[in-house]
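J.: fold the following for me, if possible:
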Amino acid sequence: MNVKNFIDEGGAIMNLFHEGVVIVDQRGTVLYVNEACSRITGIPKQELIGQYVKDVVSDTNILKVLQSGYPALDIPARAGDSVVISNIVPIYDETQQLLGAVSIFRDLTEILRLNHRLSEAENTIKDLQQKLSLADLADGNDMLIGNSPAMKKIVEISLKAARVDSTIMIEGESGTGKEMLARFIHNHSERAKQPFVAVNCASIPETLLESELFGYEEGAFSGARRGGKQGMFELADGGTLFLDELEDLTPSVQAKLLRVLQFKELIRVGGTKTKKVDVRIIGASNQSLEKLVKEKKFREDLYYRLNVVRVEIPALRERKEDIPLFVHHILKKMRHKLNKTVKKVHPDVIRHLLAYPFPGNVRELENILELAIIMDDNQVLDLADLPEHIASASSDSSPTIQLPTLREMEMSLIKEAVSKCKNKAEAAQMLGISRATLYRKMEAYGIS
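T.: The predicted structure follows:
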């Protein structure tokens, strides 16, 4: 067999390769190049065939292979405008006479370009995650406002906790705003520009929870994704992982979580290698974990690891003086969501809201007001707009509270924002107004 026969038999197939192919005879004359070769090097096929290989690719290693008779693998070289990695092997006939050599090479420039695009995509994803976290914080401020001593104390503790990296345990009934408080802490911490990942442990089936949190390796179980999958801890690396409804963690997951807290490392499901992770944990529960520890339903050592800083959010019925402020904020939020404006809230609406116990807490209040705005047709919320079970609630038992005017509420909110923020620009952003408007209102209200 000669080189021509070799080309005739394999040329059609080699022309389909994504990699470049060059074949030379024993003197180094180019006999064949495929389409990919011209694409990668930028040199037309007709300018290559018949040429001495050294004249067209100055740093080629093909001649060394022809001289030594041995293959050369994973050899970097420059071909035209591209950097390539080549595998070059000699061609022998049946009598072991050297006939030439074939070089198969891939475009390293293209690989680097794809890696760069992948890196850019990852940076874009991180940027979007940060923007989403900041957007969620804007919504979350509704949950954290309030003039009640309890809420002022919670904000004070949270801002102090945000300055350190200790684990935090948030307890409170469903709907009190535990995730919003966790986002508030994250966005006031040194990790604010890193991911915030929230996981509701009760919403993930028990059989999948471990792999969702810690990830898994390829072949770890039937149906596992090829190449494995990152878990929530890896996705939150460098940032904050919020674990809600911790009481639903299985004993095995509790043990793995304890290891992460102790050693800052994890092992994927089906894996053997440890992976370092830098994640701040904020846990939450709507039950008393201390009680579950006594009942042997939750690990005591894990409880104390999580419970370095403890914050308990009171139920809305325990801080009813905050309801008028919540109403003001939620109406402002719904104006953008529903594209409907409410200019006035009838005092009877506030009285009936104060009389209602709100088993669903702030989340229920938000749902009630959203429905009321949808039902409203005159830009004034009155009893007819409220759900029947609220409108029929007796206001006789409601506590005697001096309801603030809109002016008083606005003044209180501006004072609170200015006291919490580093500067006026940040305060204006928190309030959703321009700096010029903030300065004008501060002057009107005599706020220094």
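
J.: contacts and neighbour counts: CA atoms only from here.
T.: OK.

J.: what helix or strand is residue 78 located in?
T.: Using DSSP states H and E, residue 78 maps to strand 72-79.

J.: doesn't residue 235 make contact with residue 277?
T.: No. Contact criterion Cα atoms under 8 Å: residue 277 and residue 235 do not qualify, at 9.6 Å.

J.: and the strands in the stretch 51-200 of the chain?
T.: For the stretch 51-200 of the chain, the strands defined by DSSP state E, counting those that start in this stretch cover 72-79, 82-92, 98-107, 168-171, 196-200.

J.: give me the number of residues near the closest residue to residue 194 other than its chain neighbours?
T.: Distances taken as Cα to Cα, 6 or more residues apart in numbering place residue 239 nearest to residue 194, at 4.7 Å, with adjacent residues excluded. Residues lying near residue 239 (other Cα atoms under 10 Å) number 23.

J.: cool, and residue 192?
T.: With other Cα under 10 Å as criterion, residue 192 counts 20.

J.: coming back round to it: let me know which of the strands of the stretch 51-200 of the chain is tucked in deepest.
T.: The highest average neighbour count among the strands of the stretch 51-200 of the chain, using mean count of other Cα atoms under 10 Å, belongs to strand 168-171 at a mean of 24.

J.: now for that strand, which elements pack on it?
T.: Contacting strand 168-171 under the criterion 3 or more Cα pairs under 8 Å, 6 or more residues apart in numbering; DSSP states H and E are the following elements: strand 280-285, strand 309-312.

J.: what residues does it touch?
T.: 161, 178, 281-288, 306-313 (Cα atoms under 8 Å, 6 or more residues apart in numbering).

J.: check the offset of it from the chain's centre.
T.: Here strand 168-171 shows a centroid-to-chain-centroid distance of 21 Å under the convention Cα atoms, centre = their mean, to the nearest Å.

J.: returning to what we had before: which of the contacts of strand 168-171 are buried, as a PyMOL select command?
T.: Filtering those down to the buried ones (16 or more other Cα atoms under 10 Å) takes a single PyMOL command:
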select buried, resi 161+178+281+282+283+284+285+286+306+307+309+310+311+312+313
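
J.: quick check: the residue nearest to residue 194 touching residue 192?
T.: Yes. Between residue 239 and residue 192 there is a contact under Cα under 8 Å: 7.4 Å.

J.: residues contacting residue 143?
T.: Counted by Cα under 8 Å, 6+ apart, residue 143 has contacts 176-177, 180-181, 326, 362.

J.: let me know the secondary structure of residue 23.
T.: strand (DSSP: H, G, I helix; E, B strand; the rest coil).

J.: here's the other one to compare against:
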Amino acid sequence: MKAERPSLPQGLSVDNLTPAAVINRNGIIEWSNSSVDVPCLPVGRNISDVVPDLPTDDILGANAQVKVHIDGVEYLLTSYPDIDQQTTVVLLENIDVLKARLSFYIDHYEILQGLLDSPYEGYAYVDEHGVIRYVNNTLAKYFNLSVDQIVGLNHKDFPLDENLDQVLKTREIKPLGVVTGVGNKRAIGSIRPVYRNGRFAGALGRYFSIDIKDITKFGGEYLNLVASMELREIIADIDAIMMQLHSYREEFQRRHAARFSVDNIVGKSFMMQDLKRKVLKISKSPSSVLIMGESGTGKELFAQAIHFHSDRSSHPLVMVNCAAIPESLLESELFGYVEGAFTGARKGGKLGKFELANQGTIFLDEIGDMPLSMQAKLLRVLQDRQIERVGGERPVPVDVRVISATNKDLATLVKEGSFRADLYYRLNVVTLHIPPLRERKEDLPDLVDYIISVMNTKLRRNVIGVTEEAMDLLMRHNWPGNVRELINVLEAAMNFCGGALIDVKDLPSFLQSYKDEPADIDKDATYLQARIDNAEKKELVSVLEQCHGNRKVAAEVLGVSKATLWRLMKKHGLL
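T.: So this is what the prediction gives:
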């Protein structure tokens, strides 16, 4: 008998046309639908058995999208966690089907463009926030402006139609009537609300100029067209296409959502706990944040956590590596460009990272490597809250929170003249210093356990931890490459490990050399460590007795993994 479907996350529904399953925190399939496309999501099996290349840890309890393969077919797997993160819904969509669907909408969009480029009728689409997202050439000519000079403005800052505010507030159709203010012309216009999947998505306006100059220019045919207009002519088909186009913006936002909260940042040391508290405090603020730390310390994780806990979390988090983009392309990448801006420019132009991050967050990594010429332009964006596309003639307002990161000392760069002081002070409103791993070695055991659990999925291994001797060598190393270096070391060791525990012989040779070095520990440190070990052993014995020897329950009470508990029991001779 097929299992009853558990409750789905709010706002999510599935049908039998889309392969879907509900998995628990251990990856076990608790429910699946009877999809005709992928009849291979059996209840009771681990989803990693069904989808071999699935990064399970990335999707459990998280919003994520990954490409996977089942029986040689490529799918896009999307995960939706329940509010309590006890279960996760996964949907599978055939990549070839998605491409065909996208091609269909692109073709229909080109047909739509032909319809909207009527020389008689002006059209405008304003999104739910009042930003003008589309006008056709006819409407732009009413204002003696280009389309590019209008799109991106808020309708409140542009004399488009005095009735737009009413429709955006009431979400009711404004029937045909005489409108004043459309480019200082009198026009017959109507506005209708636009919905997508039952959610309000903006308003679509249709306008016919009744200015004497336009009537004279277009002649009797135009007059007959205006006279025959009826409410039922207001384009329902365009409404539907606009809703489909709007869905792609939402798809982009899902792909650029933050996937990590402070709970995903591993570390119980005082420094890390203090940083997590600061992230929660500043997340709701609009202030710029500068994250400083050595390479490999996890600065991107903190940027994601800030966005995750902010009021902007439903909007995109767009990440930019300033050091990875050539200087000649950086301006067009950040601010976009208009059609014809330079040789090779895409037809129709391209949105920049700041516009893509509108109402969300932009993360400027390696900000210390940004050229001085771009620093001046970035400063202007931070001051004016508007960008100007390459080749464009008008500013475009943007509402973006800026988080930047660097492994360089920006104050020193300012003194050397390679970084602008005024930009430094704009970015350095709130500063987070991420400590290197060598300064928080008490977090190393937890990091080791976490990395091994992730690598088990990637490497298809079943390693449960490291031996006490191997951990001792890991603790002696200063980790100049920080967590990134630790990840590489453990991945290499797991490839050589032949058992359940990583031993000294599995570690790289530079770590094994620490075996021959005497431990630099004085008597006081030895005495202190003995007291710590004694207290640790007493706590272990007490908890194990309370849990009647149940190691799984004991690990949960102590707040450690089973591998860490096993290692501690071996250390204190309790096995």
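
J.: related to what we said a few turns ago, relative to residue 354 of structure 2, how far out is the counterpart of the residue nearest to residue 194 of structure 1 in structure 2?
T.: Using TM-score structural alignment as the criterion, residue 239 of structure 1 maps onto residue 360 of structure 2. Per Cα to Cα, to the nearest Å, residue 360 of structure 2 is found 9 Å from residue 354 of structure 2.

J.: which residues do those two both contact?
T.: With Cα under 8 Å, 6+ apart as the test, residue 360 of structure 2 and residue 354 both reach residue 400.

J.: pretty sure the match of residue 239 of structure 1 contacts residue 312?
T.: Yes. Look at residue 360 of structure 2 against residue 312 with Cα under 8 Å: they come within range, at 5.2 Å.

J.: stretch 188-207 of structure 2 aligns to what range in structure 1?
T.: Aligning stretch 188-207 of structure 2 against structure 1 (TM-score structural alignment) gives no matching residues.

J.: the stretch 251-400 of structure 2: helices as residue ranges?
T.: 270-282, 299-308, 327-335, 353-356, 372-384 (DSSP state H, counting those that start in this stretch).

J.: the last one maps to which residues in structure 1?
T.: Correspondence between helix 372-384 of structure 2 and structure 1 is established over residues 251-263, with TM-score structural alignment as the criterion.

J.: by how much does the matching stretch deviate from structure 2 on average?
T.: When structure 2 is superposed, stretch 251-263 of structure 1 averages 1.4 Å from its matched positions, counting by mean Cα distance after the TM-score superposition for structure 1.

J.: can you give me the buried ones in that stretch?
T.: 253-254, 256-258, 260-261.

J.: got the contact list for it?
T.: For stretch 251-263 of structure 1, the external contacting residues (Cα under 8 Å, 6+ apart) are 209-210, 265-266, 277, 298-299, 301-302, 305.

J.: kindly report the same for stretch 288-301 of structure 1.
T.: Defining contact as Cα under 8 Å, 6+ apart, one finds that stretch 288-301 of structure 1 is touched by 171, 247, 251, 254, 258, 303.

J.: now, which of the residues you listed sits nearest residue 203 of structure 1?
T.: residue 247 (12.1 Å; Cα to Cα).

J.: that closest one: how many residues sit nearby?
T.: Quick note: residue 247 of structure 1 (other Cα under 10 Å) scores 18 neighbours.

J.: then residue 418 of structure 2?
T.: Using other Cα under 10 Å: residue 418 of structure 2 sits among 16 other residues.

J.: Three-state assignment for the residue in structure 1 that it lines up against, please.
T.: Mapped onto structure 1 by TM-score structural alignment, residue 418 of structure 2 lines up with residue 297. With three-state DSSP as the basis, residue 297 of structure 1 sits in coil.

J.: now for the buried residues of stretch 251-263 of structure 1, which pair is the farthest apart?
T.: Across those (Cα to Cα), the longest gap, 12.3 Å, separates 253 and 261.

J.: now stretch 255-274 of structure 1: how far from the chain's centre is it?
T.: Taking the mean of its C-alpha atoms, stretch 255-274 of structure 1 sits 21 Å from the chain's own mean (Cα atoms, centre = their mean).

J.: same check on stretch 376-396 of structure 1?
T.: Computed by Cα atoms, centre = their mean, the separation of stretch 376-396 of structure 1 from the middle of its chain amounts to 40 Å.

J.: what sits up against it?
T.: With contact meaning Cα under 8 Å, 6+ apart, stretch 376-396 of structure 1 is reached by 341-346, 348-349, 351-356, 368-369, 371-373, 375.

J.: span of that stretch from start to end?
T.: Using Cα to Cα, the two ends of stretch 376-396 of structure 1 sit 25 Å apart.

J.: how about that stretch: buried residues?
T.: When burial is assessed from 16+ other Cα under 10 Å, stretch 376-396 of structure 1 yields the following buried residues: 376, 380-383, 385-386, 390-391, 393, 395.

J.: returning to that earlier point: so which of the strands of the stretch 51-200 of structure 1 gets nearest residue 406 of structure 1?
T.: Of all these, strand 168-171 sits nearest to residue 406 of structure 1, with 31.8 Å by Cα to Cα.

J.: which part of structure 2 matches the closest one?
T.: Mapped onto structure 2 using TM-score structural alignment, strand 168-171 of structure 1 spans residues 289-292.

J.: can you check stretch 197-207 of structure 1 too?
T.: Using TM-score structural alignment, stretch 197-207 of structure 1 lines up with residues 318-328 of structure 2.

J.: in helices, which of the buried residues of stretch 376-396 of structure 1 fall?
T.: Members of those lying in helices (criterion: DSSP state H): 390-391.

J.: farthest pair in the buried residues of stretch 376-396 of structure 1?
T.: 376 and 395 (21.5 Å).

J.: which residues does whatever residue of structure 2 lines up with residue 220 of structure 1 contact?
T.: With TM-score structural alignment as the matching criterion, the partner of residue 220 of structure 1 in structure 2 is residue 341. Taking Cα under 8 Å, 6+ apart, we find residue 341 of structure 2 in contact with 349, 390-392.

J.: if I look at the closest residue to residue 21 of structure 1 other than its chain neighbours, how far off is residue 3 of structure 1?
T.: Nearest non-adjacent residue to residue 21 of structure 1, counting by Cα to Cα, 6+ apart: residue 104, 4.6 Å away. Distance of residue 104 of structure 1 to residue 3 of structure 1, computed by Cα to Cα: 16 Å.

J.: can you confirm residue 400 of structure 1 is in a helix?
T.: No. Assessed with three-state DSSP, residue 400 of structure 1 is coil; it does not lie in a helix.

J.: cheers, nothing more for now.
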